[in-house]
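**Student:** The amino acid sequence is not available; the structure is as follows:
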């Protein structure tokens, strides 16, 4: 994606943390000569060789999987918080803009076996159930229910490139105090989160 130099984040540890906290992404490949996207959890994991991968699964009813080819490159998009920034908050005249965080991950896709898919789903459920009031485990579900795994296609993406845009008013440093203050007055979570990110970048 296009990233102006002052918005380009190359702090890989920060980006990995972002991916873990914002793992609901969009998997994009080419289906019948057109880009096709599916919104799914894409979990950042480490394979047996210590390499970073994304793990996920989609329904077999989704025709996208029929165009999965081993070693074919795919794009995974992850969106973070975003917020409109009014130029009335600046000392000098300027146009309004939008602050946001977005990460694009490129890699080669490989379809998993049914056993590997099931193991991936166990990890996924365990991760998101741990903070539930009444957590469930796939270990406690009946074989009949677990047979639903036959209706999905699991895959992993070996990561080849990560591009991260953190647009946080870097070109308006003198106005950061006002921007943060104005964003904090808004009730939406995006504005609140962007304000916190700008503050942390200043620290």
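**Tutor:** Thanks, I have the structure now. Please read these numbers as outputs of a predicted model, since none were measured by experiment.
**Student:** Please count neighbours and contacts with C-alpha atoms only from this point.
**Tutor:** Will do.
**Student:** Please give me every residue in contact with the most centrally placed residue in the chain.
**Tutor:** With distances taken as C-alpha atoms, centre = their mean, the residue of the chain nearest its centroid is residue 78 (2.9 Å). When contacts are counted by C-alpha atoms under 8 Å, 6 or more residues apart in numbering, residue 78 is found next to 19, 22-26, 102-104.
**Student:** do residue 193 as well
**Tutor:** So residue 193 contacts 81-82 (C-alpha under 8 Å, 6+ apart).
**Student:** Would you quantify the distance from it to residue 184?
**Tutor:** Here the distance between residue 193 and residue 184 works out to 9 Å (C-alpha to C-alpha, to the nearest Å).
**Student:** Okay, one more to line up with it:
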């Protein structure tokens, strides 16, 4: 990933927090016909290995778990908050007009060898981990055990597990750090005037990175 120094984020705990907040990762592997990419919700076990271990499940009908090169690293891309940034928010728009639009974003890329796991107990734990993470904020969280055991067992037969011990991980927070303090304030203010959750979250990131 292209990494200008001012956008680079190397803190593992910050990278892990983005993965946990945005667990739908794009799994990219190399197969017999070239690159294969599919989105899957991942559970991160931060304590299972030095950089963390990612676990997911695929449909058995999905060829990606069969057609991949185990000697090549897999890549999982986790896309965090993103927002369009209009040049109208920059002071130079008024002064010289020499400005262009850009896009702010936070992203984590995790690499590692992928292992396929065909084990009902492992799959049940993985599904439980993903479910608990997503249901935790609900007033009455749904649990896998709420479904009949025989139904869950039948569903497990249709999926396969994958596990990736992260060997290297990169974070990039492109959130207007290359602009002046006045521009960053105007960007944050402009985003807060945009009625979307993503814009509000990006405004928070711009403010946060302005004071680092």
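**Tutor:** That came through fine. As the structure is a computational prediction, the values presented were derived from the model and not from experiment.
**Student:** What does the TM-score come to for these two?
**Tutor:** Remark: TM-score between the superposed chains equals 0.91 [TM-score structural alignment, normalised by the length of structure 1]; 203 aligned residues with a C-alpha RMSD of 1.9 Å.
**Student:** Restricted to helices, list the contacts of residue 78 of structure 1.
**Tutor:** The helices, defined by DSSP state H, take in residue 19 from those.
**Student:** The contacts of residue 78 of structure 1 in strands, which ones?
**Tutor:** Of the positions in these, 24-26, 102-104 sit in strands, assigned by DSSP state E.
**Student:** which one of the residues you listed is nearest residue 12 of structure 1?
**Tutor:** residue 103 (11.2 Å; C-alpha to C-alpha).
**Student:** Which residues are in contact with the counterpart of that closest one in structure 2?
**Tutor:** Residue 103 of structure 1 maps onto residue 108 in structure 2 when the alignment is built from TM-score structural alignment. Counting by C-alpha under 8 Å, 6+ apart, residue 108 of structure 2 makes contact with 15, 18-19, 77-80, 169-172.
**Student:** Is the residue nearest to the centre of structure 1 within a helix or a strand, and which one?
**Tutor:** Using DSSP states H and E, residue 78 of structure 1 sits within strand 72-85.
**Student:** for that strand, which positions count as buried?
**Tutor:** Residues of strand 72-85 of structure 1 classed as buried under the neighbour-count rule (16 or more other C-alpha atoms under 10 Å) are 73-83, 85.
**Student:** do the same with stretch 142-161 of structure 2
**Tutor:** Judged by neighbour count (16+ other C-alpha under 10 Å), stretch 142-161 of structure 2 contains these buried residues: 156, 159-161.
**Student:** measure it end to end?
**Tutor:** Length of stretch 142-161 of structure 2, first residue to last, C-alpha to C-alpha: 22 Å.
**Student:** Tell me the gap between it and the middle of its chain.
**Tutor:** Averaged C-alpha coordinates place stretch 142-161 of structure 2 at 25 Å from its chain's average position (C-alpha atoms, centre = their mean, to the nearest Å).
**Student:** Doesn't residue 119 of structure 1 lie inside a helix?
**Tutor:** Yes. With the criterion set as DSSP: H, G, I helix; E, B strand; the rest coil, the secondary structure at residue 119 of structure 1 is a helix.
**Student:** Tell me which residues touch the alignment partner in structure 2 of it, please.
**Tutor:** For residue 119 of structure 1, the aligned position in structure 2 is residue 125, judged by TM-score structural alignment. By C-alpha under 8 Å, 6+ apart, the contact set of residue 125 of structure 2 is empty.
**Student:** Show me the helices in structure 2, by range?
**Tutor:** If DSSP H is used as the criterion, the helices of structure 2 fall at 12-21, 91-95, 120-135, 149-156, 181-192, 197-210.
**Student:** end-to-end on stretch 163-175 of structure 2?
**Tutor:** Distance between the boundary residues of stretch 163-175 of structure 2 (C-alpha to C-alpha) amounts to 31 Å.
**Student:** Where in structure 1 does it align, residue-wise?
**Tutor:** Going by TM-score structural alignment, stretch 163-175 of structure 2 lines up with residues 156-168 of structure 1.
**Student:** Quick check: nearest residue in space to whichever residue in structure 1 pairs up with residue 27 of structure 2, chain neighbours excluded?
**Tutor:** In structure 1, the residue paired with residue 27 of structure 2 according to TM-score structural alignment is residue 27. With sequence-adjacent residues excluded and distances taken as C-alpha to C-alpha, 6 or more residues apart in numbering, residue 27 of structure 1 is closest to residue 76, at 4.7 Å.
**Student:** any idea how far that neighbour is from residue 103 of structure 1?
**Tutor:** Summarising the geometry, the distance separating residue 76 of structure 1 from residue 103 of structure 1, computed by C-alpha to C-alpha, is 8 Å.
**Student:** same thing with residue 182 of structure 1?
**Tutor:** If you go by C-alpha to C-alpha, the gap between residue 182 of structure 1 and residue 103 of structure 1 works out to 26 Å.
**Student:** Next: residue 109 of structure 1.
**Tutor:** Here residue 109 of structure 1 is placed at a distance of 18 Å from residue 103 of structure 1 (C-alpha to C-alpha).
**Student:** List the residues that contact whichever residue in structure 2 pairs up with residue 85 of structure 1.
**Tutor:** When structure 2 is aligned by TM-score structural alignment, residue 85 of structure 1 is paired with residue 85. When the contact criterion is C-alpha under 8 Å, 6+ apart, the partners of residue 85 of structure 2 are 101-104, 187.
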